[in-house]
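*Asks:* Pasting a predicted model and its sequence here:
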Amino acid sequence: MSDTPVSELSFEAAMAELEKVVSQLERGDVALEDSIKLYERGAELKKRCEAKLKEAEEKVAAITLDGDGNPAGLKPVDGL
């Protein structure tokens, strides 16, 4: 498990760590206290991945196309 704060992880890093957490929990060879910590970290990682995906979707949705289907510019998205 990484010591990097979840809020600083890229989508890819958070997803990779989440996969490791799930794998460790599925194996079932982790002590109860460690399992709880892993589960909590996994929940944080899941939230981070969902937030980064939503952010990306909003950015994609903000792209406007001209009459020929070419990107005409970006519309500002609140909060980004």
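*Replies:* Received the coordinates, thanks.

*Asks:* Going by C-alpha atoms from here, please, whenever you check contacts or count neighbours.
*Replies:* Noted.

*Asks:* For the residue sitting nearest the centre point of the chain, give its distance to residue 70.
*Replies:* The centroid of the chain falls nearest to residue 49 when counting by C-alpha atoms, centre = their mean (1.4 Å). The spacing between residue 49 and residue 70, counted by C-alpha to C-alpha, to the nearest Å, is 29 Å.

*Asks:* So what's the residue count around residue 70?
*Replies:* Using other C-alpha atoms under 10 Å, the number of residues around residue 70 comes to 10.

*Asks:* Show the contacting residues for it.
*Replies:* With contact set as C-alpha atoms under 8 Å, 6 or more residues apart in numbering, residue 70 has no partners.

*Asks:* okay, now the one to match up with it:
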Amino acid sequence: MTSETTQPDLASLSFEEALKQLETIVRELEQGNVPLERSIEMYERGATLRSHCNSLLKAAEAKVEKIQLGQDGQAAGTSDLDPEN
């Protein structure tokens, strides 16, 4: 049925894209008219998307924690926020 080659690579998905896919899966599963095998595939994909979203949120949280306010009230310490790190 659904192979990994037809699904977008998770690493290339933004948080918003992954969340949108996850919401679609949840909505379809809640409707209850999906065959069992397809439901299992969708659930597995949903679990993977949830994990991806969680990782992206943790990375964003770590970046926010690195931001410190200087004495002038401006954000300081943002040089450590390079997305490549």
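*Replies:* Received the coordinates, thanks. Bear in mind the structure is a predicted one, so any value in this text is a computation, not a measurement.

*Asks:* So after superposing, what's the score?
*Replies:* TM-score for the superposed chains, counting by TM-score structural alignment, normalised by the length of the first structure: 0.87, backed by 79 aligned residues with a C-alpha RMSD of 2.0 Å.

*Asks:* thinking again about what came up before, what's the helix or strand for the residue nearest to the centre of the first structure?
*Replies:* Residue 49 of the first structure belongs to helix 32-61 when assigned by DSSP states H and E.

*Asks:* Kindly state which residue of the second structure is aligned to the residue nearest to the centre of the first structure.
*Replies:* Using TM-score structural alignment, the partner of residue 49 of the first structure in the second structure is residue 53.

*Asks:* If you drop the residues flanking it in sequence, what lies closest to its match?
*Replies:* Nearest non-adjacent residue to residue 53 of the second structure, counting by C-alpha to C-alpha, 6 or more residues apart in numbering: residue 15, 5.7 Å away.

*Asks:* The one you found pairs with which position in the first structure?
*Replies:* In the first structure, the residue matched to residue 15 of the second structure (TM-score structural alignment) is residue 11.

*Asks:* Report whether the expected contact of that match with residue 47 is present.
*Replies:* No. Contact criterion C-alpha atoms under 8 Å: residue 11 of the first structure and residue 47 do not qualify, at 10.5 Å.

*Asks:* So between the two, which is more surrounded?
*Replies:* When neighbours are counted by other C-alpha under 10 Å, residue 11 of the first structure and residue 47 differ, and residue 11 comes out ahead with 18 against 15.

*Asks:* What distance do you get for that one to residue 70 of the first structure?
*Replies:* Counting by C-alpha to C-alpha, the gap from residue 11 of the first structure to residue 70 of the first structure is 28 Å.

*Asks:* Then residue 44 of the first structure?
*Replies:* Remark: distance between residue 44 of the first structure and residue 70 of the first structure (C-alpha to C-alpha) = 38 Å.

*Asks:* how about residue 32 of the second structure, what's its partner in the first structure?
*Replies:* For residue 32 of the second structure, the aligned position in the first structure is residue 28, judged by TM-score structural alignment.

*Asks:* Sounds good, over and out.
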